[in-house]
Structures are given as structure tokens and as C-alpha cells.
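[1] What follows is a predicted protein model with its sequence.
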Amino acid sequence: MRLIKSFVVISYILLFGGNVAAQSIANYPDRTVTIIVGFPPGTATDTVARVLAERFTNKFGKTFIVDNKAGQGGSMGSAFVAKAAPDGYTLVLSATAPLAINPNLYTNITYDPRKNFAPIGLVSWLPYVFVTNPKTGINTIQQLTEKAKANPGQLTYASIGNGSTSHLLMSMLTRQAGINVTHIPYKGSAQSQTDVMSGQVDMTFDTMLTLMPHIKAGKLKAVATGGLTRSQFAQDVPTLDEQGLTGFNAGAWLGLLAPAGTPKPIIDKLHKELNAILDDPDVIKRLNELGSESLKSNSPAEFSAFIQTEYTKWGQRVRDSGAKIE
């Protein structure tokens, strides 16, 4: 009799429990969704995340909120999501550093970007620009090189944290230029840029999104951009490649991910709406005004392959730089 009852209970769970789960996926989202950002408010990633949250909220009729969990070059936020329930209600807008650089740089990263996430889609490209305080008189890479070689270790540069993209790009610049410049890490863009503008630090290499307002206001001097071609947002600013650092080509990308194991129908649903958002002319214009270029991933599988490629590429750059953080 007990065996019969047990069989009935198990059959009920399998039949109706499965139906409930399928219905829950079909009705996704039916409550608040949190987009984790591993950087402080006001950074490029945070700004783009808030654009997405607003659009997802309007589309689905359920609230999408942004929660900042800053630290370890953006990796604290990614680590949090890697361990979250794979139900689609905790997502992460992550970037080059947490997914490609930091796992090769830090010795204590607790997640594997190639295994612990379900990629949804690429979101945007963030061009980087190298700037100086106008009072330094450094307006070209040649002037930077000459001044740095005449005063080894005396010039200073700010980054948004150890292991951040801004830190690694500046390490690449100084290594390729053969100069010694002292690194001063901060916990985000706002304070690092404030100190460069005030003259406490000489220079920084950060996203165009966060730096352009200060460049336009004349508070910072745009010396060079990080891509191989000039940015559409600053056509008058030469690239590092143009100024003698041959082949220098780097920036940052942003992508939306969920924890590994998130049901495929939820991933596909989010991917479809993400692409619709990134196709919206108003969103494209808004991202462009922020200094960010809208991207669109053809499929979650292609985004996954992209992460694999970036992981390998940046791993080599980290090894070349000799950087390692405990």
C-alpha cells in the first residue's frame, strides 16, 4: 500500500510539478529581476545597465533593477551571479575585465567565465581614451615618452582599480612605450577622474563614455584613443597606433549573462528582447550620446564563443605584462 501511495505522489510531482515549472518559464518574468553590476554607480557599465533595466521594465511590465556590487575589478559582481539561482531573476552586465582579464590576473577568482555563466548577448563596445591633466603639457604620446624618460617614476596615472581594464591598458601603453609611470589605483571612475582634473594625478586611460564630458569642458586633454581606427566620438583625436605604438588595439565590451543552468527558453527570451532593445534607434542614439557603441550578438552560442576567444587573448596580454594580483 505504501509503495502504491509513493508511486502516486511521485507521479503527481512529475506530472504537475513539471507543468508548474514549464508555466513559470512561460510566464517569465513574473517578479522583479536584478541586474548586478560589478562596478560603482556612475561608471560606464552601470550607466549602460540602467538603460537596459529601463527598457526591459517597459517591455516586460516587471521591474528590472540595478544592484552595484563593486570590487576586485568588477569580479565581485560576477562571482555573486555565478553562485545565484539559475532562474533568470539574477543577471549580470559584465565586461572585458571580469570575464577575460581578471581570471588570468587574480589568483583567487572563484568562478570560471567559460563555465559558470549562460551568456545572453553582447550589448555595447566602450572605446577607451588616454587623457592628461592639461597643466602637464602632455598633448602627444611623444611628449609623454620624453617627459617620462626624463623623470622615471615621477609621472602618475590613475586607474579604476587593480586589474581593471584601465589598469591593464595603461600597463600595455607604458610597456610598449618603454616608460616608467607610477600607478595609483582607485575604486571607480569618479574619484580617479576628479584627481586627474585637480592635478593630483597626471593622467588616466578610461572609457570615452565617462571622460568625454570632461574633455569637452576642457578639464582633461584627450591625447589618444585605444582602437586601430579613430573613434566616431572623437574624430580629431589620433590613435596610439598613429602616434607610434604600432598595433595597439584595445577597448572594452559589455555583455549580459545569467548563471549557468538557467533554462534555455529564458535565455532565448532575454536574448530576443535584448536585440530588439539594441535595434531601437532611440537606444542607439542614447548609447552613442554616452560614448558607447551598440552591439548585437547573433546568438548566445556566439557570445559564448566570443568569451572563450577574449579569455585567451587577454590571458596572453596579462602574461606579457607580467602582472599578477594576489
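    Sure, I can see it.

[2] For the rest of this, base every contact and every neighbour count on C-alpha atoms.
    Will do.

[3] just the helices in the stretch 151-300 of the chain please.
    Counting by DSSP state H, counting those that start in this stretch, the stretch 151-300 of the chain has helices at residues 165-177, 189-198, 208-216, 264-279, 281-290, 300-321.

[4] Could I get these in CSV, plus columns for distance to R2 and mean neighbour count?
    As requested, the helices of the stretch 151-300 of the chain are arranged in CSV below (distance: least, C-alpha to C-alpha, whole Å; neighbours: other C-alpha atoms under 10 Å):
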stretch, distance to R2, mean neighbour count
helix 165-177, 62, 21
helix 189-198, 65, 20
helix 208-216, 66, 20
helix 264-279, 37, 18
helix 281-290, 61, 16
helix 300-321, 47, 16
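
[5] and the comparison structure, right after this:
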Amino acid sequence: MNRRQFLAIPPALLAASLIPNSAEAAGGRLLFGYGRTGLGSKLALSALDIFEKHSIYPYQLENVPGRSTFNATDSFLAAAPDGLTILQTQSPSLNMLPHIHSNISYDPLKDLRPLGILGEYTIALTLGPLVSKDVKSIDDFVEWVEENPESRYVGFTQYGSPGHMAQLVLARGKQVAIRPQAYRGTSMMLEDLLDGTLAAGMVITGNAIEKFQSGELRAIAVTSKYRHPGLGWGAVKTFNEQGIPSTNISGWYGWFAPADMADSLYRPLYYKVQKMLSDPKFREIQKEFSLKSVISYDTVITQRIQNELEYYGDMVKEYRIGKVS
């Protein structure tokens, strides 16, 4: 290559090509703040298989659970902003937990730069075999709880999560004396639902799909503003449709770069992620995990985080959810 050919290379592509060969050989890391067996990790692994077609070098999933996903974010921000470390996070870490945790060490708007949204999920009010099959709506469930007060526990995972919020909205919206039952992980809640220990739980769509398809688990309502698409979810009515108006609780998975990453490195990485998201095979992954495809441009994501911070901040105040340290 002569000097004229070298100078003709676009700066962004040139920067990407100058990453050291040792880094290319080693590959990059996708950090995620939950365990290896959950829905988010399965999504990450499937996405990375497609991302590898569009990336210069492969990325490996690295699970860093603990401290309500803060360990993963702290590790991510401590890494060099060279494009070799990406963060996968769920939206509550950006729009809910900052209102609830007093020791949060990052600002979701100042420290993270969006690469893309992998898909949006909603929360399903889910019944296990303990509840009569005649219960097919929220009002039916409320009546059942009043007749079976010993089984009025409704499960959710993680304090300050969308499921936690949904349980509070349900209790107030229907003036029913349900009791919250917090779990450290979704798998434990699903086990209790399936064995009849727990009557109902707030479950992220995409979890235990085979159990919903077999009828062992039944969704009677979703918390999103509109019905959720895909794999039978379109038949499940929203909270709004069942007498709890103005409910709009959902979540999403996103990939992020550090805010201090040079634009010459960020832009090529951002475009590669966008190519992955538009890949037909990735659309199939979204269907597999019951995820809704949404607009995923960086400026749109930033505005969405801002809007959701305000929305959930108001909800935290309204329901008097206490801070934790």
C-alpha cells in the first residue's frame, strides 16, 4: 500500500484497523451482571454468534454477577475504552436502580454510550398450578386470592425491578391484599410456581417459554402499554385493558460502550452492532426469546433512558419505595 492509498482510508476504518494484532487475537469481552443460566446470558450468547460476522474479532461473554449488577458495570468502566469491552445491561440498572440504591457508582446518562437495544420485554402476571384453571383474568385472580388468603403471595425478582413495581401497581389498582415475595433469581421463583409453593409471579416474557406452551404456567396479564407480540403473547390482555389504567412497565436489554471512548473507535463499533440488529437471523433470535424489536439508534436510546428515569423516579416516590445502601 502506498502513501496515497493509506491516506484515502476513512479515519474511522483506519482507527479500527490499527487495533493491535494481539488484541484481535485475544478478542473482546461482553460483560453482563447476571448468571450464566438466565435468559439474558442465553440472549447474549446467541447475539454474539451473529455479531462475530460483523466484528473485526470475536467477543466472549463474561458474567460478573453481584451487587444488583453493579459489579459488572464497575468492571466495565474500569476497563480501557478501546472497544474490547462492551457492557450488556437490562434497563432497570439504568432507569430504576439509580433511584433506589444510594451507593450507585455510575451515571447512566454520563458514563455509558449506547450501542443498541437487543429487544424489549414486558412483565407477565403468571399463575402456577396452585391456582384454579378457571382463573383467566386479573379480576378472577383477585377473587381467587380473597377466597384463598393463605396463597396471596406474588413473586418477583430483585428489589426495585419492573416485577416489583408491577406487584405494587396490581395491589393498589385492584385494592387486593397480596403479599410481595422477593426472589434472588427467576429460576427459584419459577420452581416455586411449578411445584405449587407460590400461586403467582411477575415473570419476564421469554422465560420458561416451554412451560407456557405446555400450560403448566399461564399468563393472565402483561404490564406493557400495549399487548406484547410473538409466541402467543398477543392474546394476553394488558393491565390497562383489565382496569388498571396508565400502566406502562417494560424492560429491555442493551449494549453500551464507555462514554469516554474515542469517536473514531465508537462509531465503527456502533455500526457493527446496528448491522447485527438488522440481520434477519437476529430477528429470529428476538422471536425465540419473545423480544419486541424497537428503534435502536444511539440518540433515541439516550432520550429513552432520560424519559424512563423520570417515569420510574415518579413511581418510586408515589409508592414510597425506600432506598437501600
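    Good, I have the coordinates. Computed from a predicted model, the values in this text were never measured in an experiment.

[6] Once they're superposed, tell me the TM-score.
    Laid over one another, the chains give 0.85 as their TM-score (TM-score structural alignment, normalised by the length of structure 2), with 305 aligned residues with a C-alpha RMSD of 2.3 Å.

[7] Nearest to the middle of structure 1, which residue? Look it up for me.
    Nearest to the mean C-alpha position of structure 1, by C-alpha atoms, centre = their mean, lies A95 at 2.2 Å.

[8] what's the matching residue for that one over in structure 2?
    Aligned against structure 2 by TM-score structural alignment, A95 of structure 1 finds its counterpart in Q90.

[9] so what's its match closest to, chain neighbours aside?
    Of all residues not flanking Q90 of structure 2 in the chain, Y253 sits nearest, at 4.6 Å (C-alpha to C-alpha, 6 or more residues apart in numbering).

[10] Would you mind measuring from that neighbour to L30 of structure 2?
    13 Å (C-alpha to C-alpha, to the nearest Å).

[11] now for G322 of structure 2: what does it line up with in structure 1?
    Matched across to structure 1, G322 of structure 2 falls on K324, judged by TM-score structural alignment.

[12] still on that earlier bit, what is in contact with Y253 and L30 of structure 2 at once?
    Q88 (C-alpha atoms under 8 Å, 6 or more residues apart in numbering).

[13] Now name the helix or strand holding A25 of structure 2.
    Here A25 of structure 2, judged by DSSP states H and E, is contained in helix 21-26.

[14] Follow the chain on from that helix and name the next helix or strand.
    strand 28-32.

[15] average distance between that next one and structure 1?
    Taken against structure 1, strand 28-32 of structure 2 registers an average deviation of 1.0 Å after superposition, with mean C-alpha distance after the TM-score superposition for structure 1.

[16] Apart from its neighbours in sequence, what residue is nearest G291 of structure 1?
    Closest to G291 of structure 1 by C-alpha to C-alpha, 6+ apart is L209, at 4.2 Å.

[17] which ones are touching the aligned residue in structure 2 for that neighbour?
    Counting by TM-score structural alignment, L209 of structure 1 corresponds to G206 in structure 2. Contacts for G206 of structure 2 (C-alpha under 8 Å, 6+ apart) come out as L39, Y121, E288, F289, S290, L291.

[18] ditto for W233 of structure 2
    Contacts of W233 of structure 2 by C-alpha under 8 Å, 6+ apart are R227.

[19] separation between it and G155 of structure 2?
    Distance from W233 of structure 2 to G155 of structure 2, by C-alpha to C-alpha: 20 Å.

[20] any idea where the strands of structure 2 begin and end?
    Secondary structure of structure 2 (DSSP state E): strands located at 28-32, 59-63, 85-90, 112-127, 153-157, 179-183, 200-204, 218-222, 250-258.

[21] Just list what the third one packs against, helices and strands only.
    Think strand 85-90 of structure 2. With contacts defined as 3 or more C-alpha pairs under 8 Å, 6 or more residues apart in numbering; DSSP states H and E, strand 85-90 of structure 2 has these neighbours: strand 28-32, helix 70-78, strand 250-258.

[22] average gap between the second one and structure 1?
    In other words, helix 70-78 of structure 2. Looks like 2.7 Å for helix 70-78 of structure 2 (mean C-alpha distance after the TM-score superposition for structure 1).

[23] Could you tell me where that helix falls in structure 1?
    Counting by TM-score structural alignment, helix 70-78 of structure 2 corresponds to residues 75-83.

[24] before we move on, back to that, surely the match of A95 of structure 1 and F256 touch.
    No: if you go by C-alpha atoms under 8 Å, Q90 of structure 2 and F256 don't touch, sitting 10.8 Å apart.

[25] Can you name the residues in contact with stretch 20-28 of structure 1?
    P263, P265, I266.

[26] just stretch 66-74 of structure 2 next, same as before
    Taking C-alpha under 8 Å, 6+ apart as the rule, stretch 66-74 of structure 2 contacts 31-34, 63-65, 87, 93, 104-106, 158.

[27] How about stretch 38-49 of structure 1?
    By C-alpha under 8 Å, 6+ apart, stretch 38-49 of structure 1 touches 35, 37, 66, 68-71, 73-78, 93-95, 126, 187-190, 207, 209-210, 254, 287.
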